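>>> Got a predicted structure plus its sequence, pasted below:
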Amino acid sequence: MTAIDSSRTVAVVGTGTMGQGIAQVALTAGHPVRLLDAAPGRAGEAAQAIGARLDRLVEKGRMTAADRDAARARLHPATDAGELADAALVVEAVVEQPAVKQELFAALEKIVADDCLLATNTSSLSVTAVAGVLRDPGRFVGLHFFNPAPLLPLVEVVSGHATDEEAAVRAAETVAAWGKTPVRCADLPGFIVNRIARPFYAEAFAVHEEHGIDPATIDAVLRECGGFRMGPFELTDLIGQDVNEAVTRSVWESFFHSPKFQPSLAQRRLVESRRLGRKSGHGWYSYAEGAEPPAPVDAAPRNAPEYVVAEGGLGPAAELLGMIREAGVTVRQEDEDGGTRLILPSGGQLVLADGQMACEFRDVVYFDLALDYRTAGRVALSVAPGAVRDETLAQATGLFQALGKKVTVIGDVPGMIVARTVAMLGDLALDAVARGAASAQDVDTAMRLGVNYPLGPVEWQERLGRDWAWELLENLHRTVPTGRYARTLGLHQWSYAAQDEADAMDAGNAVDAADGDAS
C-alpha cells in the first residue's frame, strides 16, 4: 500500500467550489489540510464554509460531533505558499488557464519536498502541458474530481506523458483510501468522462436541429426508454450551457476539429444569447417563477393489432416477442434468426432502428432501442411523412401501448434517439480503449459513476452484440457522410476480436459435440 499516510498534510490551492470540496474529502479522511488562495482572506472564508458543511453532516447524523471538532482542528488557512512546505500532496483547483497553473506549480516545486505529489484538478487542460515547466514532471498527476467532490465517488487519475508510474499508483491508492473510486487514464483530450460523454449531448442536439422532435420529448425518450438519469437538455441546463459548450469545444479543438466532437450550433446560440440554464433563469427550458416544465409529446391511444409476424428474433429487441404474446397479441414466427422486424396486419413493417431513414422504404415504421423493454416507460417511433400509411402507424402505436408504454412519434431521424446515442458512446469508448486512454473496465466504471449511465458503454456494446453498432454506424455514415459516424479503429478491433472469440467458442462446442457422439 503506497497511499499517503493520513498523518501527512494535504494542501489545496484554489478555494472555490471544487477546492473546498477536495479539501473536505481529504479532511474527513483524517489528513491535516492547508488551504491557500491568491485572493486575500479567501482561504479563511473557505475554511468557515467547510466547517459549516461539517456542522450539517453532524445535524444529519452522518458525522459525530467529536469527529467534526477533530477535523476542524486539522484545517488551516494559509496566507503564503511557504506554509505548504511540509505537504505530502498539493492539489490545485485554480482557474482553467494553463499559464496560471504553470506559474503556480513552478513556484510550488521550489517549496515542497522532493517526495511531495503535485496534482491538478483540471477537467480539460493537458496534464502534460501543465507539467512541462517542472524540473521533475514525474511526480505530477491529474486528479480530476467531479462536482460535488464530497458526494461523487469518481476520481480520474491522469498520467501525463512524463508522469512516473509510482506517482500515479500512489495518487490512485491515496484517492481510494479517501473512500473514492479512482480510474486510471492517459492524458488524452477530455480524459475518460468528458471525452466519451460528448455524443450523449451531441446526438440529442442534432435530433433537435434536424427537427426530429422537441427537447422535452428527447429528454423523456432518453430517460424513460434509454434508462439515463437525466436527459441532455435538462442536464446541460443544470451544468450551465456555457460550461458544457466550452468542454465540447475544448475536446473538439484538441482533436483537431474532428467531426465526431463537433459542437452544436443551437447550443452556441443559447450561449450567445446568455440563456445559460438554471443559473440565468432560461436555457433550453424556462426557469422563471411559475414556469411549468414542458411535457413530452405522447401519441393518442390506438388499438393493438390482433397479430404480428416476426421475421427474425428481433436481435437486441428480442424480449419484445414474449411481451407481445403476454399482451394477448398473436406472434407468428417465420424465422427465429437474423431479422429485426415485425410485419403488421396492414402489411407495413415495424423495424428496429438501424441507422437508415424511413423515407428510403415504403410503409416502414422504425422503433428505438431500449435499455430494457420490460421496464421502459416510453418507446419512440420514427416515420417519414407521406411514406407510411395511417393504418400502419396506428397499429405500431397500438402495439407498444398494449405493452404499457407511452409512445412518442418523431420525424424521419436516422438512428433515432437512443440507438444512435448508445452506438456513438460505444464507438468512442472502444476508441479510447484502443488508444490506451484507459482500460475497458475503467471506462465503464468512469461512465457509470461519473455521469450515472445505466450501463458502461463497453458493457452495453457487449450486451447488444458485435454487429449491432457496426451496422448502425455504417448506415448512418452512408446517410450522413460527414465523418461523424465513421467507425473508429477501436470498434473494428473489438468487433473482430468478438467474432474470433465467437468462432473459437463455436469450434469448441463442435468438438464437444463430436466427442459426445463418439462416446
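Looks like it arrived, so ask away.
>>> CA only for contacts and neighbour counts going forward, please
Will do.
>>> where exactly do the strands run in the stretch 301-450 of the chain?
307-311, 330-335, 341-343, 349-352, 364-367, 378-382, 406-410 (DSSP state E, counting those that start in this stretch).
>>> How about the stretch 1-150 of the chain?
Using DSSP E, counting those that start in this stretch, strands in the stretch 1-150 of the chain cover 9-13, 33-36, 75-77, 87-92, 117-120, 140-145.
>>> Using a markdown table, lay out those together with mean neighbour count and distance to residue 176.
Formatted as a markdown table, these follow (neighbours: other C-alpha atoms under 10 Å; distance: least, C-alpha to C-alpha, whole Å):
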| stretch | mean neighbour count | distance to residue 176 |
| --- | --- | --- |
| strand 9-13 | 28 | 15 |
| strand 33-36 | 27 | 18 |
| strand 75-77 | 21 | 21 |
| strand 87-92 | 23 | 15 |
| strand 117-120 | 25 | 15 |
| strand 140-145 | 29 | 12 |
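>>> And here is the other one:
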Amino acid sequence: MPALAPSDIIAVIGAGAMGAGIAQVAAQAGHPVRLHDNREGAAQSGIDGVRHQLEKRVARGKMAQDDVETIIARMTPAATLAELADSRLVIEAIVESLEVKRQVFAELESVCGPETLLTSNTSSLSITSIAAGLERPERLAGMHFFNPAPVMKLVEVISGLATEAEVAETLYATAEAWGKVPVHASSTPGFIVNRVARPFYAEGLRLMQEGAATPATLDALLRQAGGFRMGPFELMDLIGHDVNYAVTRSVFDAYYGDTRFEPSLVQQALVEAGRLGRKSGQGFYDYREGAESAVPNAASPVEADLPPLIIEGQAGNIAPLVTRAEQAGLEIVRRESISGQPRLRLGGLTLALSDGRCATERACDEGLEALVLFDLCLDYNSASAIALAASPGVDAESHDLATALFQRLGMEVCWLTDTPGLVVLRTVAMLANEAADAVLQGVCSAQDCDRAMQAGLNYPRGPLAWADGLGLDFVHRTLSHLQQSYGEERYRASFLLRRQALAGSCFHE
C-alpha cells in the first residue's frame, strides 16, 4: 500500500514530549498537522517547544531558520476533537489508561470519516482492547514511536485482531516515508522491543543480586565486550526505575506470571526508596553533586612470562581471539582436540569459552584440574574488556597466567564469581531465546525483530542474527546448561530455537 500523501492532514492527540515529537516528525515530512490536548494552552506550548528544539539545531548550524518557519507553519493547535474531523490519520499519545483511550477513540469515530486511520502510540496496552467497542475496529492500529520521536528511528506498527492488513501496510509505508524504520507486530504484551529486551535487564539484575559482580563491572563488560551502547544498570537509571519496573511488571502480569519476565526485588526496593535513577539523583549509581563515580573492578596489571598458547581443535567462535593473540606476538601451537570443543592451554591451565555451565561444573564434567572460562565478545578483535571465572582448582599462579594472557591482548580483565554463562553470553543467549519465542508466537518476523532491537535500542547486532553467527546449536546448548544449573523454567529454550538448531538451519537464510 502507498504511504499517505504529504497533503494529507495528520492529527496528534496529546501535546506532551511524545505527542509534540510525533507532530514534529509529521510536519517535517511535509504534512499539515493539527495538535490537540485537553489542557488549555498545552497544544500551543507543544508547538512552541518544537520551535525551541529546532532553533537549537539552527544555532548549531544543523538547520536553516527558514526551514524552521516552514515546519512550524504546518502545525496548528486544535481546541477540540471536532477540529480533527478531516484528518487522514490520527495518532493518540495520551495517558496510558485503557478507559481514557477508549473514550477518545469512540468520540473520534463519531467525528471522523470512515477513511480516517486511527492509531495509538501506546507502549503497553492491547490494541485489540482499545479497538473493542468501536464500530470500525478494523481502522485502528498501533503506531508506537520511541522517545524522543524526532530522533529515534523505530516505529512499531501494531495490528489488533480486527486491524485490516491494508491499514497496517499504509501505516508502515507512511512511517518509512517519514524516514523511520517501521516493523510489523501483533498486539501482544510488550509488542517487540519491550518484550524481547526484558532479559537485558533481568540477567544483569540477577547477576548483581547473586554477587557475580558490581553494577559498574557488569555495565562495563556489556559495553566493552558485548558492544552494547549502555549497560543495563546505567540504562535503567536513565529510563527511570519506576518506568522500567512498571513495564516489567506489566509484561510479567500479562503473561500470567511467566518466570522469564519475573521482576527483580532489587529494582522494587529502589522504586520503594524513591531512588529512580538520574531523575531523582540516585539509582544504581549516585548522580548527586560531589558523588564519586563507580568504576568497574578490573584486575591489576600482572607481569608474567607466558608459555606457548596451545590451541586445541578448530577455533570456531574464538578464531578472532586466536588471531589477536598471534598479532600480539604470542607463540601459538595448534593441536587436535580430544574433547571436540576448542580449548586454550597455558601450561597446566585450560581456558575455554563459556557454554552456560559454571567453571566448577564444567571442570568436573570434563575431568579438568584447573579451568578458567572466558566470556563471549561481540568482536574479539576489538573488545577492550573480558569476564573470566575460575574453577576451584585454579591456584594463584594460574589465576595470574590467565589475567596476564588477556592483558597482553589489550583487554581489561574482570574476574567474576563462578557463575553460569558469565555476562555477555548469558545475556545474548536469553535475548535470542526471547526473540525466537516472539517469532514462534507470530508477534513478528525474524527480520523485523532484529530491525526493532537495533533501531529501537541501538543493539550492536540483532539477537537472532547474533545467534545465527554463533551457531544455534551452541546457543541452544548454552540455554540448556543454564536451565540445568538453575533448575528453572526461566531458562527453557524456545521450541523454535531448538527446532532450528536440530535442523542445522538459522533464522536468516
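The structure has been received and is ready for your questions. The structure displayed is predicted, hence computed values, not measured ones.
>>> tm score of chain vs chain?
Overlay of the two chains. TM-score (TM-score structural alignment, normalised by the length of the second structure): 0.95; 500 aligned residues with a C-alpha RMSD of 1.7 Å.
>>> Buried deepest among the strands of the stretch 301-450 of the first structure, which one?
Highest mean neighbour count among these (mean count of other C-alpha atoms under 10 Å): strand 364-367, with a mean of 29.
>>> Mean deviation, that one versus the second structure?
Superposing on the second structure places strand 364-367 of the first structure at an average distance of 1.0 Å from its equivalents, by mean C-alpha distance after the TM-score superposition for the first structure.
>>> What range does that strand cover in the second structure?
Here strand 364-367 of the first structure aligns to the second structure at residues 371-374, judged by TM-score structural alignment.
>>> picking that back up, quick one: which of the strands of the stretch 301-450 of the first structure is nearest residue 505 of the first structure?
Evaluated over the strands of the stretch 301-450 of the first structure, closeness to residue 505 of the first structure peaks at strand 330-335, with 23.8 Å, by C-alpha to C-alpha.
>>> Count the neighbours of the alignment partner in the first structure of residue 246 of the second structure for me.
Superposed on the first structure with TM-score structural alignment, residue 246 of the second structure falls opposite residue 246. Residues near residue 246 of the first structure, counting by other C-alpha atoms under 10 Å, number 16.
>>> where's residue 246 of the first structure, which helix or strand?
helix 241-254 (DSSP states H and E).
>>> Can you mark which positions in that helix are buried?
Within helix 241-254 of the first structure, the residues scored as buried using 16 or more other C-alpha atoms under 10 Å are 241, 242, 244, 245, 246, 247, 248, 249, 250, 251, 252, 254.
>>> Make TSV out of the residues you listed and add distance to residue 72 of the first structure.
Output for the buried residues of helix 241-254 of the first structure, formatted as TSV (distance: C-alpha to C-alpha, whole Å):
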residue	distance to residue 72 of the first structure
241	36
242	36
244	35
245	38
246	36
247	35
248	39
249	40
250	38
251	39
252	43
254	42
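>>> Considering these, which is situated nearest to residue 300 of the first structure?
residue 241 (33.7 Å).
>>> ok, and the closest non-adjacent residue to the closest one?
residue 276 (4.7 Å; C-alpha to C-alpha, 6 or more residues apart in numbering).
>>> So residue 93 of the second structure sits against residue 17, correct?
No: if you go by C-alpha atoms under 8 Å, residue 93 of the second structure and residue 17 don't touch, sitting 9.5 Å apart.
>>> can you pull out the helices in the stretch 151-300 of the first structure?
Under the criterion DSSP state H, counting those that start in this stretch, helices of the stretch 151-300 of the first structure are mapped to 165-177, 193-196, 198-209, 215-224, 232-239, 241-254, 265-272.
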